[in-house]
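**Q** sharing a sequence plus its predicted fold:
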Amino acid sequence: MAKVCITDAVPEAGLDGLRAAGHEIVSWAGEQPPTRAELLNQVRGADAVLSVLTDGVDDELLDAAGRQLKVVANIAAGFNNIDLETCKRRGIVVTATPGVLFESTADTAFGLLLMTTRRFGQAERLVRAGTPWRYRTTFMLGRAIQSMTIGLIGAGQIGTAMARRCKAFGMQIAYAAEHPMKSAARDELAAVGLPLDELIATSDVISLHCPLTPETRHILNAERLAAMKQGAYVINTARGACIDEKALAEALKSGHLAGAGLDVYEHEPEIDADLLEMENVVLLPHLGSATAETRTKMTGLAVANVVAVLEGKPAVTPVPGF
């Protein structure tokens, strides 16, 4: 029987595989996520750790866990919170949960698109504030997305799922050739691959679906934001640091960009103060994959990875290189 540490609350149904395997489960029971000190204490003596993307998995955490640690199973499609080189050096397998959250995350991205272009977020706040209103033909006019071009930075599973939603609503699909779409999906959606800077300059909406890497950190920087079309929109359900948040706020304040819909932030959970004050910005608290069904599947896949590794078998969905 191995000791498996779960660093934060997860859907209980996702843990059935651990229970069936007979492993000891050590779960975080606090109403709030653990502090760093609590996290380090939580993982002591663990043979396996189920982590979430807010957990920094580094030398400090691995030292706290101990030499017996065999696997870190991230309950996320990404793994930028994990020091992969350190884990590899220590012989610790790292896994993620790709392939189960793309539909729910694309739903979130498309929801942000509609909320931003049609001003639904602003309108809902107006009603809740008790502000007097009446129907008028000029009242709170938004923008129709039909015939707009959406430019995808990242056209993998999530980006492609977003493209399908946009195509169904009459949008033209383009993607950064540096982050390509599979040929079958490209043909199905009549999608056009463009060099990144051309994509940014010609799209009405830029939607980010790329992983956070050294190459994609601030991929939307001040220069590229300035190169976007006047009145364009930005949607981000990827990672906050893919955008220079302060530069985005400036582009919105100046009126160069018409709006932004954000689910992730550069210094999450902190958000640039200017963005909080803007009516043309929709802000969500990182809800991308937040459906009961998807989060249960993510947890179950992380559990399947843990069980496999503890049984001496290959992980189901290892991070590349593991």
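**A** Structure received. Numbers count the residues shown, from 1 in each chain.
**Q** okay, CA-based contacts and neighbour counts for the rest of this
**A** Fine.
**Q** number of residues surrounding the residue lying closest to Glu24 once chain neighbours are set aside?
**A** Counting by CA to CA, 6 or more residues apart in numbering, Glu24 lies nearest to Lys3, which is 4.8 Å off, once chain neighbours are set aside. Residue neighbour count, defined by other CA atoms under 10 Å, stands at 19 for Lys3.
**Q** His23 too?
**A** 16.
**Q** got it, and Ala106?
**A** Neighbours around Ala106, by other CA under 10 Å: 24.
**Q** just the one 4 residues further on next, same as before
**A** Around Phe110 there are 21 other residues, counting by other CA under 10 Å.
**Q** show me what the helix or strand it falls within is packed up against.
**A** Per DSSP states H and E, Phe110 falls inside helix 102-117. Helix 102-117 is packed against helix 157-168, strand 232-236, strand 257-262, strand 281-283, with contacts defined by 3 or more CA pairs under 8 Å, 6 or more residues apart in numbering; DSSP states H and E.
**Q** ok, then the element right after that helix?
**A** Beyond helix 102-117 toward the C-terminal end (DSSP H and E), the next one is helix 120-128.
**Q** the helix or strand Glu250 falls within - contacts with which helices or strands?
**A** Element membership of Glu250, judged by DSSP H and E, is helix 245-253. Helices and strands touching helix 245-253, by 3+ CA pairs under 8 Å, 6+ apart, are helix 222-227, strand 257-262.
**Q** same for the first one, what does it pack against?
**A** For helix 222-227, the helices and strands in contact under the criterion 3+ CA pairs under 8 Å, 6+ apart are helix 196-202, helix 245-253.
**Q** ok, which of the ones you listed comes nearest Leu262?
**A** With CA to CA as the measure, helix 245-253 is the member of those nearest Leu262 (10.3 Å).
**Q** can you map out the helices along the chain?
**A** Using DSSP state H, the helices of the chain run over 16-21, 36-42, 59-65, 84-90, 102-117, 120-128, 157-168, 183-189, 196-202, 222-227, 245-253, 273-276, 292-310.
**Q** I'd like to know which of those is closest to Gly142.
**A** helix 102-117 (5.7 Å).
**Q** ok and that closest one relative to helix 157-168, angle-wise?
**A** Angle between the axes of helix 102-117 and helix 157-168 is 50 degrees (criterion: axes from the mean of the first three to the mean of the last three CA atoms, to 10 degrees).
**Q** how far does helix 102-117 sit from its chain's centre?
**A** Relative to the mean C-alpha coordinate of its chain, helix 102-117 is positioned 12 Å out (CA atoms, centre = their mean, to the nearest Å).
**Q** structure two is appended below for comparative analysis:
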Amino acid sequence: MRIVADENIPLLEAFCGDLGTLTRVNGRNLGRDQLLDADVLLVRSVTRVDQGLLADTPVRFVGTATIGTDHIDTDWLKARGIAFASAPGCNANSVVQYVLSVLSLFLQRSEKRTLDGLTVGVIGAGNVGGTLTEVLAALGITVRVSDPPLEASGAERPFASLDDVLACDVISLHTPLVEVGLHPTSHLLDRQRLAGLCENQLLINSGRGAVVDNRALLERLQQADAPLVALDVWENEPSPLPDLLERCWLATPHIAGYSVEGKSRGTEMVAQALHQWAGVPMSASLDNLLPPPPVSGLALTAQCGPLEALHRALMTCYDPRDDDARLRKLFAGAAADTRPSFDQLRRDYPVRREPASMEVRLEGHRETARLLSRAGFRVTG
């Protein structure tokens, strides 16, 4: 079996080395000529997989090691009898970690000492947005959710209007990119909706870049009463608008889901589907392949209040300002074409583990232990 795979999919050699020959490629620049002798194609979200890429190739199995599938023409694959697998939910916890860390920095900036009264609006309640909603609610935060397709399907949960969600203190975007149909999301936050946001609000986009009109957002951020904005995804990746990046409060290179666990779970799920398709049992186990965390333990005394303890634990595990600094350094000296360097930040991403990898030893109040546990940390003491 001949497998062609994106160079940014981790642990494939361990999971799929028993199935045949593995060739690594740049997923963003992948062309049909690289697939003329391939049986299997494994991608991430930067590769558009459709008739233009696969026509007249021997590829019979396509897998994407991602939650989203809007970069895959699944209807065409089905019509051609090409097997397909994705990794729903694989990096949901990683994106939640990203959002919680950004939210914690926002609370520090706002000098808030409590979560009382804080409202967070979540647009898109699928694998990621749904998990985020549950974690935020467990932390005691008031959450408003907008997801018209899910609401129309009869899902049993409280939904709010988009206007109500956009009135929250923090707005977090987690929709797929939908161009047409009853509920399109392309430029869902257009010039008019961006104008309604105020300077006391925070907008986070870790879903799809084009859900926000980036040029309209740049115009909005040039105004005196602009909201704070944290962008992890961008229109025209890997070449986002440099002026927009400069004006964002936090700017990161599409890495919200890039925890070791998030990426590796995606690999494991797609590898399992590939082994089933090939009729070969999979022997590798993710538990034996993860690297040790950079920090495995944190000790907090009773002098650290609940929200401060949560902030310190989140920042110890993952501080998005590090990714922000790397991206800004790249663009500060970038030539017109930043494509290779933007992708290099993602390819060479440092080891980042999720909260469950870190034990927090605690001398403190029950409320502190509750917050830390519900954010995913292992709490002892």
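**A** Yep, that arrived. All values reported here derive from a predicted model rather than from experimental measurement.
**Q** adding distance to Thr95 of the first structure and mean neighbour count, write the helices and strands packed on helix 102-117 of the first structure out as a markdown table.
**A** As requested, these are exported to a markdown table (distance: least, CA to CA, whole Å; neighbours: other CA atoms under 10 Å):
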| stretch | distance to Thr95 of the first structure | mean neighbour count |
| --- | --- | --- |
| helix 157-168 | 18 | 22 |
| strand 232-236 | 24 | 26 |
| strand 257-262 | 27 | 26 |
| strand 281-283 | 30 | 23 |
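**Q** select, out of the ones you listed, the one closest to Val309 of the first structure.
**A** Closest approach to Val309 of the first structure among these is made by helix 157-168 (26.0 Å; CA to CA).
**Q** mean shift of the closest one relative to the second structure?
**A** Mean deviation of helix 157-168 of the first structure relative to the second structure after superposition (mean CA distance after the TM-score superposition for the first structure): 3.0 Å.
**Q** counting by contacts, list what that helix packs against.
**A** By 3+ CA pairs under 8 Å, 6+ apart, helix 157-168 of the first structure packs against helix 102-117, strand 149-153, strand 172-176, helix 183-189.
**Q** ok, average deviation of the longest one from the second structure?
**A** So the one you mean is helix 102-117 of the first structure. Its aligned residues in the second structure lie a mean 2.0 Å from helix 102-117 of the first structure after superposition (mean CA distance after the TM-score superposition for the first structure).
**Q** Ala210 of the second structure reaches Leu189, doesn't it?
**A** No - contact status for Ala210 of the second structure versus Leu189: not in contact, 9.0 Å apart, counting by CA atoms under 8 Å.
**Q** between these two, which one's more packed in?
**A** In this view Ala210 of the second structure and Leu189 are compared by other CA under 10 Å, and Ala210 has more residues nearby, 22 against 19.
**Q** can you tell me which residue in the first structure aligns to that one?
**A** Matched by TM-score structural alignment, Ala210 of the second structure corresponds to Ala241 in the first structure.
**Q** and for the nearest residue to its match once chain neighbours are set aside, the neighbour number?
**A** Excluding the flanking residues, the one nearest Ala241 of the first structure by CA to CA, 6+ apart is Glu266, at 4.3 Å. Using other CA under 10 Å, Glu266 of the first structure has 18 other residues around it.
**Q** I figured Glu266 of the first structure hits Ala238, correct?
**A** No - Glu266 of the first structure is beyond contact range of Ala238, at 10.7 Å (criterion: CA under 8 Å).
**Q** mean deviation of the helix holding Glu250 of the first structure from the second structure?
**A** Mean for helix 245-253 of the first structure is 1.5 Å (mean CA distance after the TM-score superposition for the first structure).
**Q** and the angle from that helix to strand 232-236?
**A** Using the same axes, to 10 degrees: helix 245-253 of the first structure against strand 232-236 is 150 degrees.
**Q** now do helix 245-253 of the first structure against strand 257-262, angle only.
**A** Inter-element angle recorded for helix 245-253 of the first structure and strand 257-262: 140 degrees (by the same axes, to 10 degrees).
**Q** hmm, who's touching helix 245-253 of the first structure?
**A** 221-222, 225-226, 257-259, 265-266, 272, 274-275 (CA atoms under 8 Å, 6 or more residues apart in numbering).
**Q** which positions in stretch 74-83 of the first structure come out as buried?
**A** 74-82 (16 or more other CA atoms under 10 Å).
**Q** redo these as JSON lines? Include distance to Ala37 of the first structure.
**A** Below are these laid out as JSON lines (distance: CA to CA, whole Å):
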{"residue": "Asn74", "distance to Ala37 of the first structure": "19"}
{"residue": "Ile75", "distance to Ala37 of the first structure": "21"}
{"residue": "Ala76", "distance to Ala37 of the first structure": "22"}
{"residue": "Ala77", "distance to Ala37 of the first structure": "26"}
{"residue": "Gly78", "distance to Ala37 of the first structure": "24"}
{"residue": "Phe79", "distance to Ala37 of the first structure": "21"}
{"residue": "Asn80", "distance to Ala37 of the first structure": "21"}
{"residue": "Asn81", "distance to Ala37 of the first structure": "17"}
{"residue": "Ile82", "distance to Ala37 of the first structure": "17"}
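**Q** among the residues you listed, which one lies nearest to Gly99 of the first structure?
**A** Of all the buried residues of stretch 74-83 of the first structure, Ala77 has the smallest distance to Gly99 of the first structure: 7.7 Å, by CA to CA.
**Q** stretch 294-310 of the first structure against the second structure, how far on average?
**A** Mean for stretch 294-310 of the first structure is 1.6 Å (mean CA distance after the TM-score superposition for the first structure).
**Q** matching residues in the second structure for that stretch?
**A** Using TM-score structural alignment, stretch 294-310 of the first structure pairs with 262-278 in the second structure.
**Q** dump the helices and strands packed on helix 102-117 of the first structure to JSON lines, plus distance to Leu126 of the first structure.
**A** Formatted as JSON lines, these follow (distance: least, CA to CA, whole Å):
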{"stretch": "helix 157-168", "distance to Leu126 of the first structure": "27"}
{"stretch": "strand 232-236", "distance to Leu126 of the first structure": "22"}
{"stretch": "strand 257-262", "distance to Leu126 of the first structure": "17"}
{"stretch": "strand 281-283", "distance to Leu126 of the first structure": "14"}
